[in-house]
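*Asks:* pasting a predicted model and its sequence here:
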Amino acid sequence: MSETAIELMGVTKRFGSFTAVDDLSLRVERGEIFGLLGPNGSGKTTIINMISGLSRPSSGGVRVLDIDLLKDPRSIRRRLGTVPQENALYEELTAEANLRFHADLFDVPRQGLDKKITALLDLAQLEHRRKSRVSTFSGGMKRRLALVRALLHDPELLYFDEPALGVDVQSRRALWDRILELKERGTTVLITTNYLEEANVLCDRLAIIDHGRLVALDSPSELRRSFGDTVVEMRTRPAPGEDLLREVRALAGVVSVSVSDSSLKVTVEGGSDVTGRIVTTVVGSTSLEEIQSREPSLDEVFLSLTGKELRE
């Protein structure tokens, strides 16, 4: 068995004259949690549809769990678990009835099914609500039920669209813990998310897609490091002028400079000596009222690569 769970090989997908995915090559390893990020219209949904066997590429190849989806797209369906944005639960059925209905759809053997449902409801912390109608559940409870429903037929690959969508902080952390447990069990998890803290907590690697092309691929920590080692934020009075911005940009070790109102944000590579040169330059031109330094965020990396806010 290959160590690769998903492989896209020079994939292009066109809809008439519009190219949704443009010569994309991408590999997801078995057992990893892989994040797919991109602004609205970047091609994420098209990519997922091709991985799920719901759409064929215009050119290139797609292999999922050693299956060539150009030759046999239907065979992936029973090996794939899906948790869409909309939970798609039957609100007037109980939690148990929802799971039994899913089991029938995927031909899950009746023998041992009761024990399996109990274990999954325990995993979702919902065993005490086994006989409750889903319409009485909170958003976080519904999300957890949707997750374990997707696990009922023992998929090798789980696709999760916006895991934390519409759930509170406590439910979000519980959901993240469940997803991390899946990795420990060897399940490959593919996530699309607009919540960058979620990507940072969960994902082993992230692919950032824009205009159907791969613009970055690495671990969250390496992506942040590629943006710079440190972000130095300074509040000045008066606001920094263009001459000062040019001076700071020209300093060795400065990666990027931006300004908002009276706050100057400088991303740097290197240690405290770089920060020291920046402070000396700023103090020579304006009054420095406040300074702080921190690691770059994934939000900043994303915006630097795509120039767009991560919104749907």
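*Replies:* Sure, I can see it. Numbering: from 1, shown residues only.

*Asks:* C-alpha from now on. contacts and neighbour counts both.
*Replies:* Fine.

*Asks:* which elements pack onto the helix or strand residue 266 falls within?
*Replies:* According to DSSP states H and E, residue 266 maps onto strand 263-268. Counting contacts by 3 or more CA pairs under 8 Å, 6 or more residues apart in numbering; DSSP states H and E, strand 263-268 packs against strand 230-237, strand 254-260.

*Asks:* now it against strand 230-237, angle please.
*Replies:* Per axes from the mean of the first three to the mean of the last three CA atoms, to 10 degrees, the angle that strand 263-268 makes with strand 230-237 is 150 degrees.

*Asks:* next secondary structure after strand 263-268?
*Replies:* With DSSP H and E, the next secondary element past strand 263-268 is helix 272-283.

*Asks:* give me the angle between that following helix and strand 230-237.
*Replies:* Going by the same axes, to 10 degrees, helix 272-283 makes 20 degrees with strand 230-237.

*Asks:* list the helices and strands helix 272-283 packs on?
*Replies:* helix 242-249.

*Asks:* if we look at the helix it packs on, which residues are touching it?
*Replies:* The contact list for helix 242-249 (CA atoms under 8 Å, 6 or more residues apart in numbering) reads 254-257, 278, 281-282, 285.

*Asks:* next up, a structure to set beside the first:
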Amino acid sequence: MNPLSYIKPPSVDETSTLMRHPGHRLLGGGTNLVDLMRKGIEHPSGLVDVAALSDLIETRADGSLFIGAATRNSAVAAHPLVRAKYPVLARAILAGASAQIRNMATVGGNIMQRTRCLYFQDPATGCNKRVPGSGCDAIGGLNRHHAIIGTSPSCIAVHPSDMCVALAALDASVHVTGPNGPRIVPLVDVHRLPGDRPDLDTVLDSHDLITAVEIPALPPGTRSAYRKVRDRASYAFGLVSIAGSLGMHGDRIGHVRIAFGGIAPKPWRALRAEAILSGAQAGRAAFADAIASALADAAPQAGNAFKVDLAIRTSVAVLTELSGSAR
């Protein structure tokens, strides 16, 4: 048993100061960190409890939605404004975990959760994310659930969050505070690709604290949806998921945002597909061609090559639904 301290600071400033200690870890709902401690992956010397710091959901003057980092996932998914204006976010959260976990997990903790790769979670295996330089046993191993794009020779782990995929498709920003003061980071820039340092999950420093997430107002008439394909219906991690928001101008596509989960080390924005589809006529063939182009750089493993076709077919279904296209 490793002795550790438990601290519940009363303010963001005091939290930021406490996090300068290299052995301290932030504790929100504990749904990821406590698991990793039990498995011997994380060994903190102190837990800094931030679950009561900022748990609000409010609309700002510019129409954006502001969500405090300590807000429980269940509160976000059930909020009338989220359900009415951002159904993609509500559906992603509901698809992500059981009610018990949603009642504990926080927005900030969801963003910062670590991969659920089986090799990362098993100290007996080689994992560069867990122990740099130890290799990646997922390459050439059991990799059905692993990434097909954005990977490196050092790591093919996939990012586990459903909520973050929806936030990526909503152009969300993350409010962060640290020793150098507050700053705002686009959600799509928070998580890193593995490169040769897969042990670094995000661009945030250990003493940084997420204080809120901000979602801009969607253009009028925009519809959004989230779809997750998994091996079983009961809260399994997704093989492929897609978050989409789309607005039509007649039969032409106006606003379009597409993000994938289950296929990359971070929530994956399909920027190439968005550029192709913007202003294009809606239709299944156009959607399939655009998504195929966005996945042209995919480099699947032997166990997950099916994800390319699955991502295309799932995307076509979601975008067809959002556009109301019968073509």
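*Replies:* Right, received. Where do you want to start? Please read these numbers as outputs of a predicted model, since none were measured by experiment.

*Asks:* TM between them?
*Replies:* Here the TM-score for the pair of chains, by TM-score structural alignment, normalised by the length of the first structure, is 0.23; 119 aligned residues with a CA RMSD of 6.3 Å.

*Asks:* returning to that earlier point: tilt between the strand holding residue 266 of the first structure and helix 242-249?
*Replies:* 20 degrees.

*Asks:* between strand 263-268 of the first structure and strand 254-260, how many degrees?
*Replies:* 170 degrees.

*Asks:* just to revisit the earlier point, show me the one of the helices and strands packed on strand 263-268 of the first structure that comes nearest residue 182 of the first structure.
*Replies:* strand 230-237 (33.3 Å; CA to CA).

*Asks:* residues of the closest one that come out buried?
*Replies:* 230-236 (16 or more other CA atoms under 10 Å).

*Asks:* before we move on, back to that, turn the contacts of helix 242-249 of the first structure into CSV, columns for distance to residue 158 of the first structure and neighbour count.
*Replies:* As requested, these are exported to CSV (distance: CA to CA, whole Å; neighbours: other CA atoms under 10 Å):
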residue, distance to residue 158 of the first structure, neighbour count
254, 41, 20
255, 38, 18
256, 38, 16
257, 40, 17
278, 47, 22
281, 51, 16
282, 50, 20
285, 55, 15
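
*Asks:* report the two of these separated the most.
*Replies:* 255 and 285 (20.6 Å).

*Asks:* format the helices and strands packed on strand 263-268 of the first structure as CSV; extra columns: distance to residue 171 of the first structure.
*Replies:* Formatted as CSV, these follow (distance: least, CA to CA, whole Å):
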stretch, distance to residue 171 of the first structure
strand 230-237, 31
strand 254-260, 35
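
*Asks:* in a strand, residue 243 of the second structure, correct?
*Replies:* Yes - per DSSP: H, G, I helix; E, B strand; the rest coil, residue 243 of the second structure lies within a strand segment.

*Asks:* and for it, the neighbour number?
*Replies:* 33 (other CA atoms under 10 Å).

*Asks:* pretty sure it is touching residue 163, no?
*Replies:* No - judged on CA atoms under 8 Å, residue 243 of the second structure makes no contact with residue 163 at a distance of 9.5 Å.

*Asks:* what do these two both touch?
*Replies:* The contact lists of residue 243 of the second structure and residue 163 share residue 92, where a contact means CA under 8 Å, 6+ apart.

*Asks:* ok, residue 75 of the second structure - contacts?
*Replies:* With CA under 8 Å, 6+ apart, residue 75 of the second structure has these contacts: residue 103.
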